[in-house]
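[1] Please work out how this folds:
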Amino acid sequence: MRNFDLAPLYRATVGFDQIADLMDRVLTSDVSQPTYPPYNIEKTSDDTYRISIAVAGFTDEDLSIEVREKALIVSARKAEEQEDRTYLHRGIATRAFERRFHLADHVRVTGAAHENGMLHIDLKREIPEALKPRRIEIAKGAGESVKAVEDHQTEKTVN
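    So this is what the prediction gives:
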């Protein structure tokens, strides 16, 4: 149950609906999230991240990593074990799991490695050139129009 209303955010902003939807989803979701398997999310530099998941007992063939609809989905399913084993104590959990991580715009998976019982997934935020900041020239004089500035920029690139 939410204790506050996100309506003012919708009224006062344009284009932030994805953030508001994410906040709404996080605040209304069930509090009892699964804790298996444990994982870390670290920021390795300004635009790179690493998700490390403890997957002891799983092989590369048991693990699956998929990106679908702006979500990173990591799942594991252990192959059928031999029935002739008798455990006196079984403390290593190898039950199937599925973990979802919602990815921001322009974040892509760059690689994954499975070593020493840890699955490391590297991510990078790559902002397209069209979305990077750019300087806009201001037209000189009252009679010039914005089109003149655009024509001037075109001449510079052609020459």
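[2] Every contact and neighbour count from this point should use C-alpha atoms.
    Fine.
[3] Look up how far Tyr36 lies from the most centrally placed residue in the chain.
    What sits nearest the mean C-alpha location of the chain, by Cα atoms, centre = their mean, is Leu103, with 2.0 Å. For Leu103, the distance to Tyr36 equals 20 Å [Cα to Cα, to the nearest Å].
[4] try Ala71
    Distance, Ala71 to Tyr36, using Cα to Cα: 18 Å.
[5] Likewise for Glu42?
    18 Å.
[6] ok, the two, which is more surrounded?
    Tyr36 (15 against 12; other Cα atoms under 10 Å).
[7] How many residues are close by the nearest residue to the more buried one once chain neighbours are set aside?
    Spatial nearest neighbour of Tyr36, excluding adjacent residues (Cα to Cα, 6 or more residues apart in numbering): Phe97 at 7.5 Å. For Phe97, the count of nearby residues is 14 (other Cα under 10 Å).
[8] Please give the structure of this sequence too, so both can be compared:
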Amino acid sequence: MSRMATFNSPLLLGFDHFERILDRVAKSSADGYPPYNIEQIGENHLRITLAVAGFTMDELSITIEENQLMIRGQNNDDESERVYLHRGIAARQFQRAFVLAEGIEVVGANMDNGLLHVDLERHEPEIEVRTIPIGSTKTIDAQ
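    Here you go, the predicted structure:
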């Protein structure tokens, strides 16, 4: 089954990279664990909050790979000795990816009451205007 490319227009040159990013986002959003919020906490500030109850700071990692913010959790508890009558708190490992737009920078992260907060800042890009000189090609007509 072939799918139609989102950026298939001849007017959109060089956007195949964005199409690959959109594919990655679609694949990573299929799993809903752990739940998260994204909120705007200032004019140029964002915060991603993940519910990571049961994980310690040592069991979590935050990395930036290319333009993706990767948040991983691996619970190291040895639960072979525990007997659960009901288990409603998930303790499985996870990997959550967020694609960062150009100009978005991770400025910090902290944990509070089982919530992992990752703070982001958007830097306004400088607008660059370039003038492209137009040259001429002289052709010599055969006489």
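[9] where does the TM-score land?
    For these two chains in superposition, a TM-score of 0.75 is obtained (TM-score structural alignment, normalised by the length of structure 2); 129 aligned residues with a Cα RMSD of 2.8 Å.
[10] what's the counterpart of the residue nearest to the centre of structure 1 in structure 2?
    Under the alignment (TM-score structural alignment), Leu103 of structure 1 pairs with Leu100 in structure 2.
[11] dump the residue contacts of its match.
    Asn67, Gln68, Leu69 (Cα atoms under 8 Å, 6 or more residues apart in numbering).
[12] SS state for the alignment partner in structure 1 of Ile89 of structure 2?
    Counting by TM-score structural alignment, Ile89 of structure 2 lines up with Ile92 in structure 1. Taken by DSSP: H, G, I helix; E, B strand; the rest coil, the conformation at Ile92 of structure 1 corresponds to coil.
[13] Name the nearest residue to Ile121 of structure 1, ignoring sequence neighbours.
    Per Cα to Cα, 6+ apart, closest to Ile121 of structure 1 is Ala112, 4.3 Å.
[14] Would you quantify the distance from the one you found to Thr13 of structure 1?
    Taking Cα to Cα, one finds Ala112 of structure 1 at 37 Å from Thr13 of structure 1.
[15] of these two, who's got more company?
    Ranked by neighbour count (other Cα under 10 Å), Ala112 of structure 1 and Thr13 place Ala112 first, with 15 against 9.
[16] returning to that earlier point: buried ones among the contacts of Leu100 of structure 2?
    Buried residues within these, counting neighbours by 16 or more other Cα atoms under 10 Å: Gln68, Leu69.
[17] Contacts only, for the equivalent of Asp60 of structure 1 over in structure 2.
    Mapped onto structure 2 by TM-score structural alignment, Asp60 of structure 1 lines up with Met57. Going by Cα under 8 Å, 6+ apart, Met57 of structure 2 touches Met111.
[18] and Asn42 of structure 1, that one's in a strand?
    Rather than Asn, residue 42 of structure 1 is Glu. Yes. According to three-state DSSP, Glu42 of structure 1 belongs to a strand.
[19] now the helices for structure 1?
    Remark: helices assigned in structure 1 by DSSP state H are 7-12, 17-28, 146-158.
[20] what packs against the second one?
    For helix 17-28 of structure 1, the elements it packs on are helix 7-12, judged by 3 or more Cα pairs under 8 Å, 6 or more residues apart in numbering; DSSP states H and E.
[21] from the middle of its chain, how far away would the helix it packs on be?
    Put simply, helix 7-12 of structure 1 sits 25 Å off its chain's centre (Cα atoms, centre = their mean, to the nearest Å).
[22] Quick check: buried residues in that helix?
    Applying 16+ other Cα under 10 Å to helix 7-12 of structure 1 flags no residue as buried.
[23] Which strands and helices lie in contact with that helix?
    Packed against helix 7-12 of structure 1 by the contact rule (3+ Cα pairs under 8 Å, 6+ apart) you find helix 17-28.
[24] Please compute how far the helix it packs on lies from its chain's middle.
    The answer for helix 17-28 of structure 1 is 15 Å, by Cα atoms, centre = their mean.
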